[in-house]
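**Student:** This is the structure alone, sequence omitted:
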């Protein structure tokens, strides 16, 4: 029998010991005495997961078996009348399984996100969640600080609301964990105060500098509070600076003076550098410098109105900072490059797993321009949130602007940016709305591959084809001679869509996509053979595929194989719209709107690569009992999505299922060969890898690199 984890927390330790004794009892044919576990659940639940781990029969655990049945139905999204108690029981069982290795973090997150979709009143869920997160965090940690740090991690990972810290005191006491003394410090008292009464934020931080108050609030206060804090302190420090600046000062002297004021007033979030100086935001700035005609010509015409004041009031940058807002994890990409007088934001994505945007830092409020690498939601999904107040422009290449509009509209329609509390004014994600999508659309600037542009004061970028999806771009960035390469998602492998990206290796800093680092390579020719054989042996065929990039690749593969001439190949939905926008053509048709049933010779390419909805899902449901039909899954399948369930045998069906794996990311071999050839510092983002490979940095959330020019 597996031994449970050791912990020094008395009540949790007793629960584990009791579970081990209960399991021995059922092995002897005895019943488990009635009683509740630490999370208010039947004692059977933890014993059930312990039995599963130890390959011991669970037939006498009727309560837990019933909960397990509900859990499986939830994983399949096959339950019509899920109650609050169903969800809580299922999540409790999952937590015990998570502790013992039967489930993983993604499973637990799926259940929590499921509860947000189906349970309107989240109060009992949130009450349970606070206790559950303390329970999870206390198992591996002893100190109050470590427990609270891990609780914060779980909140971030799940996309749960940032609870007032004081709300954790009662459940912690029930678990026998003493965190009261930690939460009664001045730090947490201030956090509690501003979360309960955000309208009094200015009074609460009146005696503190931005640096002091930000250090206290940054981990637990909602992003909107931090945004408002920055603006309060910015207004105050600019008033102080204005009194010292005279009309005869040069721009350079004015910037130096403001930086001195920033230091004296503590207007910073990082002890080693200042926040950007925006002279143009003073009420009475000094006269701006004349703009060099060469620089003027480098600024795209649609950027000039918003960017020229920033350029006129800028000076040569002495310190560059790279701030990793999205850390290294896949989803919600975001990297900020800060200069002395502004900066740029590279991507601003939305995680489809927890519906969160990149971590917020005050520097976001001071950027000049946004550069988007490509139009996938995890790189553009945060733009509507940003454009609630951002008045600058965002830039991309080729069809990315048009595709982004389609994606943002569709996400809003299907409820992808789903906050844990709808219309929460303290939650930035609540700003994802139709009005802000319209602002995104109106403030787009299209760049061209190979053409250099000044997109911020002293920031010159040159887009390179990333060969990931149509319009994807790698940005070669030059700031005062410091070369930074940001790849976004890129693909060095040749495909029917692209020849493969050709990247420079001489950058001082290469920030690269590491999605497939260390993974097994795949053979595109074998994938084509899989597709050809499946279509030859079965019919009708359903190919769920991502609307942007993958659908076009599949269509061109079908064209290359001659299938579009021998079968009735149809493309529909968003996949069809994007295919037309990017100009990919061939011998396929649109699906007629009144087409209900697929015929034997039909091959349907439909958006929704994970089969979470849409026509691919609809037609699978129609064909699931047809042994002659086939579904070809051709991309990444997130755990517990319908496509993942289908592939792993959790979805009942009689049709054939084929996994023809394709990817728009560089294969592991080509990726590692390229990175090893890079001469400067190598930084891997957007990766499932935790351990840093030799010579490669993997940044954490909000980690900074400071560069002196």
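**Tutor:** Received the coordinates, thanks. These numbers come from a predicted model, not from an experiment.
**Student:** okay, CA-based contacts and neighbour counts for the rest of this
**Tutor:** Noted.
**Student:** For stretch 450-468, buried residues please.
**Tutor:** Across stretch 450-468, burial judged by 16 or more other Cα atoms under 10 Å covers 452-468.
**Student:** Take those and keep only those in strands.
**Tutor:** Here DSSP state E is the test, and the buried residues of stretch 450-468 give 453, 454, 455, 456, 459, 460, 461, 462, 463, 464, 465 as lying in strands.
**Student:** isn't the fifth one right up against residue 476?
**Tutor:** No - in this structure, residue 459 sits apart from residue 476 without contact. The criterion is Cα atoms under 8 Å, and the distance is 10.3 Å.
**Student:** Give me the residues contacting stretch 692-709.
**Tutor:** Residues from elsewhere that reach stretch 692-709, judged by Cα atoms under 8 Å, 6 or more residues apart in numbering: 317-328, 359, 361, 480-482, 681-685, 690-691.
**Student:** again, but for stretch 583-592
**Tutor:** The set of residues external to stretch 583-592 that reach it, using Cα under 8 Å, 6+ apart, is 552, 555-556, 559, 564-565, 568-572, 576, 579.
**Student:** Included below, for side-by-side comparison, is a second structure:
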């Protein structure tokens, strides 16, 4: 990116005066967009905005953009003046990055502009801010040498003192054969400082080396006191770690052993009794329990992850992948010493990051319902295939994609799976038991009640109280000390009102129907509704791709042949336009119409007003489905089909959720919520977590 143009745009953002003469540059297209905004002549259907939308909708390809630098600068300016959403910009940057249209230098300039700060912070603060912003945008860790060099270029300052840590990062990343020698020669404080700039695999290796080194150097005669001191020191690698077996390993024998009886082993899964024995034998029951909750996945919808630390260990709840911008929960050294993982359900924003946890044949037990394991395996393999097809090796090696797409990691994750039964208490740590409840969100979805030394914390995962109450089955408990809840519709109406017309009315007024639906849950629910209407008597019903495979995998009842012709339902890989004849209904994947069978059929029937599109799931603001529903002018002219919305939310409605949350007297923490949740809440007793919480 041109440094003069960067400074001009930065000044423009600081002043927020669009007619500032300082923005004038040699780039006529940038000057043009500034003038249009200044004159209030830049509307939704302007060609500049439509060109961005077409890229986001997969209508255009990146190779058609003549000047990437101008394009991204225009996009940043449009975002700054609220003409495109932040999610649009994040997706756009990820597309350009994956296709190698943006290099590390451009990403750094872009991140600094997004910080919206006029003056640069001191270099150590700026480096952290830049990395945090890049990880917020997507799955990017730039070359540290380039980042530091750009700081010097922007500020005119010398950065020679950083050459040693730049060298450490570059050697660790490019010469793994020298790992042992390098870490032994590098001061621990320097290794800690480079951790954020390493790829995921090297983060794990360096962290485990540092923890083992720190523990090996503790004075044996004052072991517990020395360890406690380091755990409480914020700049030490042991900070916040529990005194647990995964942390201490062989050194755990420095803790006085407890005499256990048969009662202490009750509810430990039988396969783990001998393996987990040291956790219980060398626990410290006399120490007052301290519970601390961390939120590496943040509080918004995207990539859920919550860590609960007790005196004797760490429990991880979910570990997702954002399908919007390919980002993961924020890395923490605590992730390397997790004792057990509890997965609420299979959706990628809760399960998609699992292969990262199972790098290097790591042994880490995780629990979930068997349906969740089946669907997670399908989604992980599908994600690996997509990454393999669309991301080249250079980008994979720079990012966590290499671990997500690694079949060894996926197999290792599956090997560590353990089934959990509903309403059955299991003991996973000293003084910690877990019980699963049906969450009515997806096949196999559960919420978890953790009883930690008498304190009961409920993590709902994604849940649908409306369905739970209709079914009158076992409900989530309300007499709890803490609630960590899915706040998708908290303080707001459901995403869309009750559908008008109904599904039956849509069928009555259509000759062909396309139902883009998420493969896990929505596809099967739409199929169930069609079967309830008896639609197979008149219509040829196709369910394609992963949605169809899941119908077979879970042995869902859709007819005597399990989906054969006699059931009126055809399970197939795809449906070609020439086979999409009158009286056909196709349930396809890609529920936001970004690609796949549904998108192909949308394009091939664009002139047919008797073909109907039924959208039945969440539509992200950057997607074609979202803009079709919101009657984008360009799309209305292009697509003549009728577009309908049928709400099949897997989340609790606002009213039902509000009633349940109000019934809780304990601490209430909202996660999985929209970005403006804090403004929507308006209640002092609901916490939007911005930092760890001592419980």
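**Tutor:** Looks like it arrived, so ask away. The structure presented is a predicted model; accordingly, all values stated were derived computationally and were not measured.
**Student:** Work out the TM-score between the chains.
**Tutor:** The TM-score (TM-score structural alignment, normalised by the length of structure 2) is 0.83; 657 aligned residues with a Cα RMSD of 3.8 Å.
**Student:** what kind of secondary structure is the counterpart of residue 368 of structure 2 in structure 1 in?
**Tutor:** Residue correspondence, TM-score structural alignment: residue 368 of structure 2 in this structure matches residue 396 in structure 1. For residue 396 of structure 1, the secondary structure call by DSSP: H, G, I helix; E, B strand; the rest coil comes out as strand.
**Student:** residues in contact with residue 396 of structure 1?
**Tutor:** 371, 372, 373, 374, 444, 445, 446, 447, 471, 473.
**Student:** do residue 539 of structure 2 as well
**Tutor:** Neighbour list for residue 539 of structure 2: 568, 583, 584, 585 [criterion: Cα under 8 Å, 6+ apart].
**Student:** corresponding residue for the third one in structure 1?
**Tutor:** Spelled out, that is residue 584 of structure 2. Alignment note: residue 584 of structure 2 maps to residue 602 in structure 1; criterion TM-score structural alignment.
**Student:** Help me confirm that its match comes into contact with residue 568.
**Tutor:** Yes - A contact is recorded between residue 602 of structure 1 and residue 568 when judged using Cα under 8 Å, the distance being 4.8 Å.
**Student:** mean deviation of the helix or strand harbouring residue 343 of structure 1 from structure 2?
**Tutor:** Residue 343 of structure 1 is located in strand 342-346, with elements delineated by DSSP states H and E. With both structures laid over each other, strand 342-346 of structure 1 and its partner residues in structure 2 are 1.3 Å apart on average (mean Cα distance after the TM-score superposition for structure 1).
**Student:** and that strand, which stretch of structure 2?
**Tutor:** Aligned by TM-score structural alignment, strand 342-346 of structure 1 falls on residues 313-317 of structure 2.
**Student:** Tell me the helices and strands packed up against the helix or strand where residue 374 of structure 2 lies.
**Tutor:** Using DSSP H and E, residue 374 of structure 2 sits in helix 370-390. Other elements packing on helix 370-390 of structure 2 under the criterion 3 or more Cα pairs under 8 Å, 6 or more residues apart in numbering; DSSP states H and E are helix 348-351, helix 401-404, helix 407-415, helix 545-553.
**Student:** rerun at 10 Å
**Tutor:** With contacts taken as 3 or more Cα pairs under 10 Å, 6 or more residues apart in numbering; DSSP states H and E, helix 370-390 of structure 2 sits against helix 348-351, helix 354-357, helix 393-398, helix 401-404, helix 407-415, strand 417-419, helix 545-553.
**Student:** That one vs structure 1, mean deviation?
**Tutor:** Here the mean offset of helix 370-390 of structure 2 against structure 1 after fitting is 2.3 Å, by mean Cα distance after the TM-score superposition for structure 1.
**Student:** Please spell out which residues along that helix are buried.
**Tutor:** Within helix 370-390 of structure 2, the residues that count as buried by 16+ other Cα under 10 Å are 370-381, 383-384, 387-388.
**Student:** so it versus helix 407-415, what angle?
**Tutor:** 170 degrees (axes from the mean of the first three to the mean of the last three Cα atoms, to 10 degrees).
**Student:** how far is helix 370-390 of structure 2 from where the chain is centred?
**Tutor:** Averaged C-alpha coordinates place helix 370-390 of structure 2 at 15 Å from its chain's average position (Cα atoms, centre = their mean, to the nearest Å).
**Student:** swap in stretch 243-252 of structure 2?
**Tutor:** Once both centres are worked out by Cα atoms, centre = their mean, stretch 243-252 of structure 2 turns out to sit 31 Å from its chain's centre.
**Student:** now swap in stretch 650-659 of structure 1 and tell me
**Tutor:** From the chain centre to the centre of stretch 650-659 of structure 1 is a distance of 30 Å (Cα atoms, centre = their mean).
**Student:** do stretch 646-663 of structure 1 as well
**Tutor:** Relative to its parent chain, stretch 646-663 of structure 1 has a centroid offset of 26 Å by Cα atoms, centre = their mean.
**Student:** Now do the SS call for the counterpart of residue 210 of structure 2 in structure 1.
**Tutor:** In structure 1, the residue paired with residue 210 of structure 2 is residue 233, using TM-score structural alignment. With three-state DSSP as the basis, the three-state label of residue 233 of structure 1 is helix.
**Student:** Number of residues surrounding residue 233 of structure 1?
**Tutor:** Using other Cα atoms under 10 Å, residue 233 of structure 1 is surrounded by 23 other residues.
**Student:** and the nearest residue to it once chain neighbours are set aside, how many residues sit next to it?
**Tutor:** Take residue 233 of structure 1 and drop its neighbours on the chain: the residue closest to it by Cα to Cα, 6 or more residues apart in numbering is residue 210, 6.1 Å away. Counted by other Cα under 10 Å, the residues lying close to residue 210 of structure 1 total 26.
**Student:** Residue 210 of structure 1 reaches residue 266, doesn't it?
**Tutor:** Yes - Residue 210 of structure 1 sits in contact with residue 266 when judged by Cα atoms under 10 Å, with a separation of 6.0 Å.
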